[in-house]
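K.L.:
from the sequence below, what's the structure:
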Amino acid sequence: MAWKTYDLDRIAQKLVLDAKERDKDSLGQAFKMRVAVAYGLERFWGEHLRLQDKEPKKAKYWNETWNQLVAVMVKAGVKIPNDPVKAEDAKAVRAMAEKLWEIDIQDQRVAIAVLTQLCDCLVWWTQRYKKK
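P.N.:
Sure, this is the predicted structure:
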């Protein structure tokens, strides 16, 4: 299977510009997202839940990034679960995490590779638009 860009750079630019319009402080999340990729899909997905109450604009940025990953993966033929979940619903959080852990290992690797590239693009665009 050949590498396809799936417009990741364009998606990342839009995500960064949207975050910048909402809250310039959210831009620093791109760097945190890139680091979080190494911990796996379930941890990346769950980060928006941690931020939901304290920092909703940052949570929205994480969630929008996740939603874009899910959409790109559909184009790649890989289904990534994306159930709507509230942080306080431990049962739903647990169920969603289980679904992510149950993804075929090859599909997980592809999703991680795509998420890594998407986050690299986010970091690049953040560096271009973030004021010093």
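K.L.:
only C-alpha atoms from now on, for both contacts and neighbour counts.
P.N.:
Will do.
K.L.:
what helix or strand does M33 sit in?
P.N.:
Per DSSP states H and E: M33 is located in helix 29-36.
K.L.:
show me what that helix is packed up against.
P.N.:
helix 41-51, helix 56-75, helix 105-129 (3 or more C-alpha pairs under 8 Å, 6 or more residues apart in numbering; DSSP states H and E).
K.L.:
before we go on, could you also do this sequence so I can check it against the first one:
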Amino acid sequence: MGWKSYELDRIAQKLVLDARERDPKSPNQSYKMRMAVAYGLERFWGEHLRLKGREEAKSRYWKETWDALQKVMDKAGVKIPNDAVNPNKVQDIQDMSAKLWKLPLEDQRVAIAVLTQLCDCIVWWTQRYKTGRLADEIDS
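P.N.:
Now for the predicted structure:
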């Protein structure tokens, strides 16, 4: 079995561009995403719920990133839970969290490694597509 590209860089670029199109400030969440990886899959997954209803564009960006992780991991043969969850139903949240905590340790480690790389790519593309005064200062 050889190395296989899962096109994380392309996925990240699309995520950043889609988020930027919806709300130019949403891609700034990429830095928070990268930091959140260290806290585990369940915390990363849950962040979209925290933002749901008050910062919809940011919530969607987090959820789309989770969806992308789930698809990549599925291609790699690792099943990551991705249930539709009503943020107002505590039982739904508990059930999804339990599924994430029950993942085999090896699957958790692989998923965290892939999520880390995906978020690194997202941060890179966010930097490249920054607009406004800060971006002009960085480039000069």
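K.L.:
the helix holding M33 of structure 1 against structure 2, how far on average?
P.N.:
On superposition with structure 2, the mean distance recorded for helix 29-36 of structure 1 (mean C-alpha distance after the TM-score superposition for structure 1) is 0.3 Å.
K.L.:
in that helix, what's buried?
P.N.:
Residues of helix 29-36 of structure 1 classed as buried: Q29, A30, F31, M33, R34, A36 (neighbour count, 16 or more other C-alpha atoms under 10 Å).
K.L.:
residues in contact with V85 of structure 1?
P.N.:
Residues near V85 of structure 1 by C-alpha atoms under 8 Å, 6 or more residues apart in numbering: A92, V93, M96.
K.L.:
now name the helix or strand holding the last one.
P.N.:
Following DSSP H and E, one finds M96 of structure 1 within helix 90-101.
K.L.:
before we move on, what about R10 of structure 2?
P.N.:
helix 8-22.
K.L.:
average distance between that helix and structure 1?
P.N.:
Mean for helix 8-22 of structure 2 is 0.3 Å (mean C-alpha distance after the TM-score superposition for structure 1).
K.L.:
that helix to helix 105-128, inter-axis angle?
P.N.:
Put simply, helix 8-22 of structure 2 runs at 50 degrees to helix 105-128, going by axes from the mean of the first three to the mean of the last three C-alpha atoms, to 10 degrees.
K.L.:
now helix 8-22 of structure 2: buried residues?
P.N.:
L8, D9, I11, A12, Q13, L15, V16, L17, D18, A19, R20.
K.L.:
great, nothing more from me.
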